[in-house]
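K.L.:
Attaching a predicted model along with its sequence, questions to come.
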Amino acid sequence: MDSMDDKGITIDLSVQGMSCTACAARIEKTVGKMPGVEAVAVSYSARTAWVQYKPDQIQPLKIMEQIGKIGFKAALPEHAKEGFEKERSLLKLRLIISLILTAPLLTAMVQHLAPFAKIEMPSLLTNPWLQLGLATIIQFIIGLPFYIGAYHAVRSRATNMDVLVATGTSAAYLYSHYLVFNADRAALFAHEVPLYFETSAVVITAVLLGKFIEASVTSRAQSDASGYSKLLNTVVRVERAGVMMDIQTEFVRENDYVIVQAGQVIPVDGIIASGESEINESLLTGESVPLAKRPGDPVWAGTRNDSGALRIRTTAAGHSTMLSRIVDLVRQAQRSKSMIQRQVDTVSAWFVPAMLMLSLGTFVLWITVADPGNWTMAFRCAVAVVLAACPCALGLATPISLVVASSRLAKRGIVVKEAGALERLAQLDMLVLDKTGTLTEGKPRVSQVHTTFGSRQGLLRLAAAVEASSTHPLAIAVRAEAMQAGLVPPAATDFEYTTGKGVEAVVEQRKIGVGNASFAATKHWTFASASIRSFAEERQQLGETVLYTSDNNKVIGAISFIDAVKPYAKAAVTQLRKAGVTVIVATGDHPAPALNAAQIAGINPTQVHANMLPEDKLALVERLKEQDYKVGMAGDGWNDAPALAAADVGMAMGDGTDAALTAGHITLLQPRMTAIPEALLISRLTVRNVRQNLTFAFIYNALIIPFAACGLLQPWMAGTAMAFSSVSVVGNAIRLNARLRKAAVQPS
């Protein structure tokens, strides 16, 4: 899928043939050097490549050809699942054949074990020529992809798991091949000459088994991660010029009318033109309670129409919908790399060459120091070192866990835009909350109107005119109150906005202003009556927000607003405190309503900062970071944008709007407070799982390789252990999925 970016065009490709994360790094390095390619990111776990390129310098076909030249196959994303399943099916076929051909060779392996050395085996199964034939088929037919992968890696001056497998198994096979043709015939058929055909065969079979299990669980993880794609309708019913027709979703135009029957998934973003229904948005936002929708209400692609038929005026369709943008953001997070992953990639880059050198060193030490002249023992230990080395366990430790976590978060309406944000979130110990729309519902309503000049309706009429084009929640509340009173605001001109304070405009040839106390002081407004100040103080003591209204720089009245604290806000704050996170409120509102909201939510009054402009919030975040706190910022994604960007983790509290997706590092599609501690818990479980994987991978290599070098492991044992170390890491990452299902913070 192509998409335009200010730096060029981006395309997602599926990639087949990767054997480990070193292959992904090689593709990144090769494609990144191509003229016209601006950026590239390859995910081994997702089997995808994301490329940003200049269309006037290079085309996707050229990029795909270059990937093919280094031993992989690139395809467009619509063929990704088909290609991955084809690759997995071929892997399964190779595994089955390898198991069948390896079974007879296991008899020779049994004879190498002391407890079974005296057991008589059928002479046919232990015949060296049969072993040679079976091992040759496994080595050069079943194992051919390992050689191809190793060839392309070495040709690119790189190494990967294929190099280790091809080197180790070839050494075992060729050594045994040499003995078959050069050893004493009597000793050979009397089984007095140790052959290692079973070693190469068992290792290849074990590696194939490990890769098949890995591919299967990865496929399951990818299926979970791409669950949003199941919500994308391909065919919709559209009404054009009174005629009903079924067309592809991508051909739906803005302002088309789409008909959605009860029980169907809504295919477009739009506004309900007619009909009423309950809309289930759980698959998109994580909110389980269906919402009643009426004409004029917005709806989103991917949500389900539970009851009545709807006629929807389209505002976005196809790749422009919020659902498609969420899918893109989830993919972006899965292909990005955390700091841990970057460090692991650095280690993996030199791991294989180091293991090959260690194997050579092991051979030299055995033949010269440990057991001089014993070529068989030296060879066996050197091969065991190569077969024991496992860069895949290291490479898989992080990405699969992040794929599982990002998909689980997305299903809860929490969209993570980069893997690093998840890692930083786990370290959070300070959270700055905006009040309106974050701690409170963000949907204030007018509580009282006080005026000393004219009527209540007259004041509302003027205030609504000044607030006619503002998107601030208080402005929306003023307009709603005026509409409910049946008032028609006059036209206003010459608007002058001061962010976070107020607005002035010319209405009926008078300069009318609406703003808070700070705005009134800045504009040097005078008060027509002391009763206005008394009204403001009284309402603020009750925890309400107050805006003053002026006429030609004279305050003629005030409007107070109630904004309820969100349900379960206190439960969320309690959960955050238990997790070791200090919660701070930073708001542009007056201290009294800010303190009232904080008290209801259980936040310490000393942690409340009122009368703050956007730049003040930014300064607060930067000051906390200078004090070595890991700072999170949660805001509405508009006025809080500078602070969201500056925080270690910026969390934009969405309300089902597309704009929320553009702010912060994490977007909470449903602005529920419990989503914050829930995301924190999931991030900590994920980082813990990654660390468990890395710990196992390092311990495995730290223990197994010395055992192999010291001659305490047979080569086939080392190879089998290597294969299953990757499986265990993948299995632990998949186990994370079960834990994350239980990670929702339950309100109390």
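P.N.:
Perfect, I can see it now. Numbers count the residues shown, from 1 in each chain.
K.L.:
Could you use CA atoms for every contact and neighbour count after this?
P.N.:
OK.
K.L.:
what's the neighbour count on I699?
P.N.:
A count of nearby residues for I699, using other Cα atoms under 10 Å, gives 11.
K.L.:
And it, how close does it get to T720?
P.N.:
As judged by Cα to Cα, to the nearest Å, I699 and T720 stand 16 Å apart.
K.L.:
for K86, same thing?
P.N.:
25 Å.
K.L.:
Which residue is most remote from the mean position of the protein?
P.N.:
A186 (63.2 Å; Cα atoms, centre = their mean).
K.L.:
OK, contacts around that one?
P.N.:
The contact partners of A186, by Cα atoms under 8 Å, 6 or more residues apart in numbering, come to none.
K.L.:
Looking at K86 and T720 now, which is surrounded by more residues?
P.N.:
Neighbours were counted for K86 and for T720 using other Cα under 10 Å; T720 has more, 21 against 13.
K.L.:
Please, where are all the helices along the stretch 351-500 of the chain?
P.N.:
With DSSP state H, counting those that start in this stretch, the ranges of helices along the stretch 351-500 of the chain come out as 375-388, 391-396, 399-411, 419-425, 456-466, 473-484.
K.L.:
Including mean neighbour count, could those go into JSON lines?
P.N.:
Listed next are the helices of the stretch 351-500 of the chain as JSON lines, based on neighbours: other Cα atoms under 10 Å:
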{"stretch": "helix 375-388", "mean neighbour count": "26"}
{"stretch": "helix 391-396", "mean neighbour count": "26"}
{"stretch": "helix 399-411", "mean neighbour count": "26"}
{"stretch": "helix 419-425", "mean neighbour count": "23"}
{"stretch": "helix 456-466", "mean neighbour count": "24"}
{"stretch": "helix 473-484", "mean neighbour count": "20"}
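K.L.:
Tell me if I am right that P295 is in a helix.
P.N.:
No. Counting by DSSP: H, G, I helix; E, B strand; the rest coil, P295 is not found in a helix; it is coil.
K.L.:
and it, how many neighbours?
P.N.:
15.
K.L.:
now the one 4 residues further on
P.N.:
Per other Cα under 10 Å, the neighbour tally for V299 reads 26.
K.L.:
And for the one 5 residues further on?
P.N.:
As a burial measure, R304 scores 25 neighbours (other Cα under 10 Å).
K.L.:
Not counting its neighbours along the chain, what's nearest V449?
P.N.:
Nearest residue to V449, sequence neighbours excluded (Cα to Cα, 6 or more residues apart in numbering): I559, at 4.6 Å.
K.L.:
could I get the helices of the stretch 351-500 of the chain as a markdown table with distance to P122?
P.N.:
Listed next are those as a markdown table, based on distance: least, Cα to Cα, whole Å:
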| stretch | distance to P122 |
| --- | --- |
| helix 375-388 | 26 |
| helix 391-396 | 38 |
| helix 399-411 | 45 |
| helix 419-425 | 56 |
| helix 456-466 | 97 |
| helix 473-484 | 85 |
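K.L.:
Alongside the first one, take a look at this:
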Amino acid sequence: MKEQYKIVGMTCATCAISVESYLKPQEGIIDVTVNYPNQTVLLEYDHSKVTLENIQQKIKEIGYTIVVGNTQDSQKIFKKLEENRLRSLKFKLIFSTLFSIPIFIMSMFLMGKIPYENWIMMVLSIPVIFVSGAEFYTIAWKKLKHFSANMDTLVALSTGIAFLFSVFNTVYPHYFISKGINPHVYFESAVIIITLILLGRFLEEKAKSKTSSAIKKLMSLTPKKVTAIRNGEEVIISYDEILKGELIILKPGDKVPVDGKVKKGNSFIDESMISGEPIPVKKIKGSKVFAGTINQKGALRILADKIGNDTLLSQIIKLVEQAQSSKPTIQKMADKIAGIFVPVVIGLSVLAFIIWYLLGPEPSSTYATLALITVLIIACPCALGLATPTALMVGIGKGAEQGILIKDAQSLETAYKIDTLILDKTGTITEGKPQVIDIIWDKNIVSTTLEKVVLTIESQSEHPIAEAIVQHLKKITTELIAIQSFQSITGLGTEATVNNKRYRIGNENLMLQNKINIPNTLQQKAKSLKLEAKTVVYISEQDSVVGIIAVADKVKETTISAIRKLQKLGIDIHMLTGDNEQTAKAIAQQVGIKHFQANVMPSEKGKFVEQLQKQGKIVAMAGDGINDSLALAQADVGIAMGSGTDIAMESAGITLMQSNLKLIVKAIQLSKATMKTIKQNLFWAFIYNLIAIPIAAGMLYPINGFLLNPMIAGAAMSMSSISVLANSLRLKNSTI
């Protein structure tokens, strides 16, 4: 058997190491691969020697839970468990903070000024230790039983010993007084450590809980109820009840529930979720339709060819799901090193205890205990644990100020490594909607009256290009003229009679079929416009063309300069579009992109990203449509345009609030600044431990008689965390 399961309860990379190292030696287990960022375990095992129930029990012994079942069920169970965990963490954090603040104030600012202060701090710290911090001790105990350790072990040891030592000094202070030692208490160290670790863990869990709900949003594209024809009558049925070969009625505004063919009716359908193109597609008898697309103004009857999991939309959902679960992520440097750091610190504290007990002055047991506690307190992983999340928090805030919303901290960690950027065309490079670029009249024509005529005729049409023409002409005139007759001709354009004159507005075929004369100057201009990937609409009066209208999806003003800046950074840029070859080529040439592909389906975009990744590229994908969601999820960094669909934004790790590609440059610069800060934080956190632990162990005592007081150790530990926070806050003032 080889299956992938979700695993609940992992809080750091050392947890993943623990699961792997514990399961691998078990009988019947062939291979174990744990992915901490994705919270999954890939198990290969001999079913005849070990059952999944046995494996579940083994995992439970060291404090984790494997979620089994079919994909949908396990996802629901896992999501429920993760939601419960996040709620629990939030409660523990708030609860811990409420009790920790007064302890901190008393120990730092009011020491010696309040009667029975040690007793008050002890009472206040008990809920923090036994409620908010209970999980640390439970996991540490389970780890200890199986001779393993993680960050929880170090937190449990440092806080547990600090608390017990403080309780002893509160209840029986005379013991140390009699030996000439001031009986300090360290309640504030214990509770602040727990609160800070809970804060870091809550922020991390919250980030994980925001794992893309793109799949859920894609699923919402299918209607809950549909109108079908059964036994010659219209009946309303649920989406799940649709049968293959059934006749479905689509009313204006309805979502298409299945893949099928039009049996009757004419309409335009918005297929941007598949093609990415903003202009709805005309549908007549025999035309194909796809689930998730949206019917516009006409009524249709469609025959269901593919239903449920067989539809194109379902395939996209499946691919997005796979892309999200297999997305490569960087494991935090602090967590990687924790596997070594934790046992080393425990070993050093025990070694310090033994040396002091055997070789130290009397009372040797007291000095040995103090050395043990001091090492564990000073080596507490607060600074280490805060190094990454604090820098990411500040970086994410800085990004928000610049209009860069970072949903996935992993994207911020990866962005500075990008060497390949894939851009969608429509809505990313271009504005994403058809606009009139120019109206060119025959030199012998006075346009004033004709503008009113065209506005009047196009106002009667439902075609998206007609709507663009109307919007443009309304800026010139709002006056309409009485129409004597009007006819819409499918696939060609419109005919109308105004003031006893016959006008035709449409494509070149409409002119040719009616033997309309096209003046040479307008013909040449039309050819030139078509080469620039513009749609040309002809206007004829009686038997001659009197003008042409150029309609196109304009390139954004900032696109060309942004692409040049990205290329200067050494980033290779590709353009993928569902549009035709001629349009793609014209746009690519206009903006300076050498690599482009046209007529690309959503699944092909995802495969192209995967191909580049297999070549060792760090790939970013920028897009705005449902058709981009798979590629956005598959890419190392997904970047959604703020003007795009919710699904694109959910699939991406970064959203640009302004649809301006220059913000991608800023996002890369922000990533560089953030990662630099994280590395600085980690450096100082380790340097601090490197210097402080030997001093805490008593290395200077034989030289000059200096012995670090646990109280000073606690303050030093706090200062190391403050230095990390201060360094992270410097990021706020950085220029990107």
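P.N.:
Yep, it's here. Bear in mind that the values here come from a model prediction, so they are computed numbers and not experimental data.
K.L.:
returning to that earlier point: so which of the helices of the stretch 351-500 of structure 1 comes closest to R672 of structure 1?
P.N.:
Closest of the helices of the stretch 351-500 of structure 1 to R672 of structure 1 is helix 399-411, at 13.8 Å (criterion: Cα to Cα).
K.L.:
Pull the residues that contact the closest one.
P.N.:
Outside helix 399-411 of structure 1, the residues that touch it by Cα under 8 Å, 6+ apart are 43, 45, 218, 221-222, 224-227, 283-286, 330, 333-334, 337, 341, 415-416, 419, 679, 682-683, 686, 689-690, 730, 733-734, 736-737, 740-741.
K.L.:
Now do that helix: distance to the chain's middle.
P.N.:
Computed by Cα atoms, centre = their mean, to the nearest Å, the chain-centroid distance of helix 399-411 of structure 1 equals 6 Å.
K.L.:
same question, stretch 457-471 of structure 2
P.N.:
Averaging C-alpha positions (Cα atoms, centre = their mean) puts stretch 457-471 of structure 2 38 Å from its chain's average.
K.L.:
Could you tell me where that stretch falls in structure 1?
P.N.:
The counterpart of stretch 457-471 of structure 2 in structure 1, using TM-score structural alignment, is absent.
K.L.:
end to end, how far does that stretch reach?
P.N.:
Using Cα to Cα, the two ends of stretch 457-471 of structure 2 sit 13 Å apart.
K.L.:
now do stretch 383-401 of structure 1
P.N.:
By Cα to Cα, one end of stretch 383-401 of structure 1 lies 32 Å from the other end.
K.L.:
just stretch 270-289 of structure 1 next, same as before
P.N.:
This stretch, stretch 270-289 of structure 1, spans 20 Å end to end (Cα to Cα).
K.L.:
orientation of the top helix by length along structure 1 relative to helix 375-388 in degrees?
P.N.:
When structure 1 is parsed with DSSP state H, its longest helix is helix 675-709. Orientation of helix 675-709 of structure 1 against helix 375-388 (axes from the mean of the first three to the mean of the last three Cα atoms, to 10 degrees) gives an angle of 170 degrees.
K.L.:
Buried residues, helix 675-709 of structure 1. List them.
P.N.:
Buried residues in helix 675-709 of structure 1, defined by neighbour count with 16 or more other Cα atoms under 10 Å: 675-687, 689-690, 692-694, 696-697, 700-701, 704-709.
K.L.:
Make sure Y548 of structure 1 is actually in contact with V555.
P.N.:
Yes. Counting by Cα atoms under 8 Å, V555 is a contact partner of Y548 of structure 1 at 6.5 Å.
K.L.:
Look at these two and report which has more neighbours.
P.N.:
Y548 (27 against 24).
K.L.:
Have a look at structure 2 and report its longest strand.
P.N.:
With secondary structure taken from DSSP state E, structure 2 has its longest strand at strand 544-552.
K.L.:
Now find how far off-centre the helix or strand just after it is within its chain.
P.N.:
For strand 544-552 of structure 2, the following helix or strand on the C-terminal side (DSSP states H and E) is helix 559-568. Mean C-alpha position of helix 559-568 of structure 2 versus that of the full chain (Cα atoms, centre = their mean) differs by 24 Å.
K.L.:
Show me what helix 559-568 of structure 2 is packed against.
P.N.:
If contacts are counted by 3 or more Cα pairs under 8 Å, 6 or more residues apart in numbering; DSSP states H and E, helix 559-568 of structure 2 sits against helix 581-591, helix 662-697.
K.L.:
list the helices and strands the last one packs on?
P.N.:
Secondary-structure packing of helix 662-697 of structure 2 (3+ Cα pairs under 8 Å, 6+ apart): helix 333-359, helix 364-378, helix 382-401, helix 409-414, helix 559-568, helix 710-729.
K.L.:
List the contacts of the fourth one.
P.N.:
The reference is to helix 409-414 of structure 2. Contact with helix 409-414 of structure 2 is made by 207, 329-330, 392, 396, 406, 636-638, 653-654, 667, 670-671, 674-675, as judged by Cα under 8 Å, 6+ apart.
K.L.:
can you do 7 Å?
P.N.:
With Cα atoms under 7 Å, 6 or more residues apart in numbering as the test, helix 409-414 of structure 2 has contacts from 329, 392, 637, 653-654, 671, 675.
K.L.:
need those residues in JSON lines with distance to T559 of structure 2, can you?
P.N.:
Shown next, in JSON lines, are the contacts of helix 409-414 of structure 2 (distance: Cα to Cα, whole Å):
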{"residue": "T329", "distance to T559 of structure 2": "29"}
{"residue": "L392", "distance to T559 of structure 2": "28"}
{"residue": "V637", "distance to T559 of structure 2": "19"}
{"residue": "G653", "distance to T559 of structure 2": "21"}
{"residue": "I654", "distance to T559 of structure 2": "18"}
{"residue": "S671", "distance to T559 of structure 2": "21"}
{"residue": "M675", "distance to T559 of structure 2": "27"}
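K.L.:
Could you single out the nearest of these to M111 of structure 2?
P.N.:
Among those, and counting by Cα to Cα, the member closest to M111 of structure 2 is L392, at 35.2 Å.
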